[in-house]
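**Student:** predicted model, plus sequence, below.
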Amino acid sequence: MNRKVTLIMRSKDSAWVIGQALSGLFSQARKDFELLVVDSGSRDATLDIVSRFPCRLIRIEARAYFPGVVLNRAIREAKGEVIVFQNSDVVPLTPEALDRLLAPIERGEADATFARQLPRPEAHTWVRRDYEVSFPERGEAPPWMTYSLPFAAMTREAWLKHPFYEDAWGSEDTEWGHWARNHGLRVRYVPGALVMHSHNYTLKQLYGRRFIEGEADAFILRDRASVMGLARRVGASWARDAVAHLLARDAAGLALSVPRRFVYHWAYLKGHLWGEQRLRSGNADPSTGQQVVLRRQ
């Protein structure tokens, strides 16, 4: 039996893509959903585009945007028994994407699901390689991909068992999936639910994203990071990148792969060490990670 569905979309300065995202959503075979848009201070035409579609709008200031806090607030205001998440830069690729995402939940086979993400046509070679590994065409997602919110769903009951964490800025989906896996909830990867989503981050933007992922992992995994681990990760990921770039005959991408992977893992190490320090000192303020990201957008 179909249950009432609320779709939550977070946006900020998404005018370049949110029209495609919303058009794709409202072109779905599934029509019976409520749309709740949470905008954190857009200064472009995002809100003008959003106003063309039926939705409820929540507006917050940019400085008030902390992912876990915002998601928990939106879910509390949602009317649905099943919550769907779609980022404002995610474009459904087939009219059945939403139905396929929801099917395991509605059949009683899953408490939460997440979709297969395909990179955009302009995605860099290293981004394509990462997405191929993270979101396979068949079978299960890799063990470290516990959950991915760009296009995902969960029951309200599952969320009530464990709301999104608010300890760090970012990786709220990874933390939720990690908790769910360790507490017997059924999280299903649905490769048939196809969406388009990727980012060609600059080195500056990449540093911000990886810093918050490192900080979050310190809270999620309660492990320790080291410079030796950094060296191993840089070497292994560069080797994988080199193969991908050589196969793609992408000489420019290959030339950038060493500095890119160094920044990728160095930022993660710095964030993780900061998270470890926060845990040791009992620092409950997640705003440092937020500022690292905002300064590098």
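**Tutor:** Received, thanks. Numbers count the residues shown, from 1 in each chain.

**Student:** drop to CA atoms for contacts and neighbour counts, all remaining ones
**Tutor:** Fine.

**Student:** from the chain's centroid, how far away is stretch 148-161?
**Tutor:** 13 Å (Cα atoms, centre = their mean, to the nearest Å).

**Student:** quick check: end-to-end length of it?
**Tutor:** Terminal residues of stretch 148-161 lie 18 Å apart, using Cα to Cα, to the nearest Å.

**Student:** quick check: buried residues in that stretch?
**Tutor:** Buried residues in stretch 148-161, defined by neighbour count with 16 or more other Cα atoms under 10 Å: 148, 149, 150, 151, 152, 153, 154, 155, 156, 158, 159.

**Student:** and residue 167, what element?
**Tutor:** Secondary-structure assignment from DSSP states H and E places residue 167 in no helical or strand segment.

**Student:** any idea how many residues pack against it?
**Tutor:** 22 (other Cα atoms under 10 Å).

**Student:** and what of residue 122?
**Tutor:** Residue 122, neighbours per other Cα under 10 Å, totals 11.

**Student:** another one to put next to it:
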Amino acid sequence: MSITTSILIRTKNEAQDISKTLKLVTSQSLKPNDIVVVDSGSTDETVNIVKQWSDVKLIQIQPEEFTFGRSLNIGFKSTEAEIVIALSAHAFPCDRYWLQNLVKHFDDLEVAGVYGKQVSQPDAWPSVQRDLTFYGDQLRIQTNPDNPSEHFFSNANSAIRRQCWEKHCFDETLTGGEDREWAWMMLRLGYKIVYEPEAAVYHSHNEPLLKVYQRAYREALAFELIYGEKMSLHQALGKWRRSVLADIRFILQNGKSYEWILRAPIYRLFWIYGRLKPSLAAPIWEPFVKR
């Protein structure tokens, strides 16, 4: 298959990981035609590190300009490649065939986008590891716009057909979920979304609990805009309970430290509170969270 590819990496304070990521993407069996880094105001050495790579195009935007969708759209506009690969700056391809496996489905002109597997880092917390088991080892073809489970897509590790992005670019107003919104639109236009487990990256976050909450909150705000999704306190408590029980089963089945039986409920409490917060009246939640 003869097709032009561009790797698009969004960064902010990624000095610890960006060199490793760039080394891995440039050592692929299929060489990308170009690499674009969109940085949104790094205050560490990220920008200086990227500048050492003469063949990497660096675009800098101000932090206040950033949204997930806007940084992606800026990156897309800077390249003419037929297939643009969105990759997290701290997502490390598992092997040198990652890019080849990610783009091989584009021979089918009905494929708008492909997303790959995400594997947890060895030190990932059990709750984080369990969340990533969602990806699995089976190829999936998503075609049904009426099934929300088939809207899933992740721009931490994805490939997107330029012509499809030109028909519908990423929503720059969303606080997250721009990938799901785009995939849903592609399905509505009659395209396919493919999950390719052989295009795997190591990508996981051991975050402070406040960041767990903030990430969940951003996603919940986005899902409310995309789907009109609301969550009741009863639904939240049920989801928290099911998630904690699933975490405990995972901990026991995989020989994880028993301390996580106590830590998982706290982790999931911050996660579910972030998911619930947009659905609550301000007087209920304002006293507990500082802006």
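**Tutor:** Looks like it came in fine. Computed from a predicted structure; not experimentally measured.

**Student:** superposed, how do the two chains score by TM?
**Tutor:** For this chain pair, the superposition-based TM-score is 0.89 by TM-score structural alignment, normalised by the length of the second structure; 275 aligned residues with a Cα RMSD of 1.9 Å.

**Student:** coming back round to it: would TSV of the buried residues of stretch 148-161 of the first structure with distance to residue 210 of the first structure and secondary structure be doable?
**Tutor:** Converted to TSV, those look like this (distance: Cα to Cα, whole Å; DSSP: H, G, I helix; E, B strand; the rest coil):
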residue	distance to residue 210 of the first structure	secondary structure
148	16	coil
149	17	coil
150	17	coil
151	21	strand
152	22	strand
153	25	strand
154	26	strand
155	29	strand
156	30	helix
158	28	helix
159	26	helix
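
**Student:** show me the contacts for residue 244 of the first structure.
**Tutor:** 125, 126, 129 (Cα atoms under 8 Å, 6 or more residues apart in numbering).

**Student:** which SS state does it fall under?
**Tutor:** Look at residue 244 of the first structure: counting by DSSP: H, G, I helix; E, B strand; the rest coil, its state is helix.

**Student:** what's the match for it in the second structure?
**Tutor:** In the second structure, the residue matched to residue 244 of the first structure (TM-score structural alignment) is residue 250.

**Student:** quick one on the thing from earlier: any idea which of the contacts of residue 244 of the first structure has the most stuff around it?
**Tutor:** residue 126 (23 neighbours).

**Student:** is it true that residue 49 of the first structure touches residue 15?
**Tutor:** Yes - with contacts counted by Cα atoms under 8 Å, residue 49 of the first structure reaches residue 15, the gap being 7.2 Å.

**Student:** chain center to the strand or helix carrying residue 76 of the second structure, what's the gap?
**Tutor:** Using DSSP H and E, residue 76 of the second structure sits in helix 68-77. How far helix 68-77 of the second structure lies from its chain's middle: 14 Å, per Cα atoms, centre = their mean.

**Student:** distance check, the match of residue 244 of the first structure against residue 107 of the second structure.
**Tutor:** In terms of Cα to Cα, residue 250 of the second structure sits 39 Å off from residue 107 of the second structure.

**Student:** out of the contacts of residue 244 of the first structure, which sit inside helices?
**Tutor:** Judged by DSSP state H, the subset of those located in helices is 125, 126, 129.

**Student:** so which bit of the second structure is the strand with the most length in the first structure matched to?
**Tutor:** Secondary structure of the first structure read by DSSP state E shows that its longest strand is strand 187-196. Aligning strand 187-196 of the first structure against the second structure (TM-score structural alignment) gives residues 193-202.

**Student:** one step back: who has more neighbours out of residue 49 and residue 15 of the first structure?
**Tutor:** residue 15 (20 against 15).

**Student:** any idea which helix or strand carries the more buried one?
**Tutor:** Per DSSP H and E, there is no helix or strand for residue 15 of the first structure.

**Student:** that one contacts residue 45, correct?
**Tutor:** Yes - between residue 15 of the first structure and residue 45 there is a contact under Cα under 8 Å: 5.4 Å.

**Student:** the counterpart of residue 165 of the second structure in the first structure and residue 75 of the first structure, how far apart?
**Tutor:** Counting by TM-score structural alignment, residue 165 of the second structure corresponds to residue 159 in the first structure. Distance, residue 159 of the first structure to residue 75 of the first structure, by Cα to Cα: 9 Å.

**Student:** now do the SS call for residue 117 of the first structure.
**Tutor:** strand.

**Student:** for it, what are its contacts?
**Tutor:** Residue 117 of the first structure touches 131, 135, 194, 195, 196, 197, 198, counting by Cα under 8 Å, 6+ apart.

**Student:** distance from the match of strand 187-196 of the first structure to the first structure after superposition?
**Tutor:** In the superposition against the first structure, stretch 193-202 of the second structure averages 0.7 Å from its aligned positions (mean Cα distance after the TM-score superposition for the first structure).

**Student:** neighbouring contacts of that stretch?
**Tutor:** 91-95, 97-102, 105, 111-121, 135-143, 153, 157, 183, 186-187.

**Student:** what are the buried residues along it?
**Tutor:** Quick answer for stretch 193-202 of the second structure (16+ other Cα under 10 Å): 193, 194, 195, 196, 197, 198, 199, 200, 201, 202.

**Student:** show me where the stretch 1-150 of the second structure has its strands.
**Tutor:** 5-11, 34-39, 56-60, 83-88, 92-93, 111-119, 140-142 (DSSP state E, counting those that start in this stretch).

**Student:** let me have these in TSV, extended by distance to residue 263 of the second structure.
**Tutor:** Formatted as TSV, these follow (distance: least, Cα to Cα, whole Å):
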stretch	distance to residue 263 of the second structure
strand 5-11	30
strand 34-39	34
strand 56-60	39
strand 83-88	27
strand 92-93	28
strand 111-119	22
strand 140-142	33
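
**Student:** who wins for proximity to residue 20 of the second structure among the ones you listed?
**Tutor:** For those, the distance to residue 20 of the second structure is smallest for strand 92-93, at 7.5 Å, taking Cα to Cα.

**Student:** sweet, I'm off.
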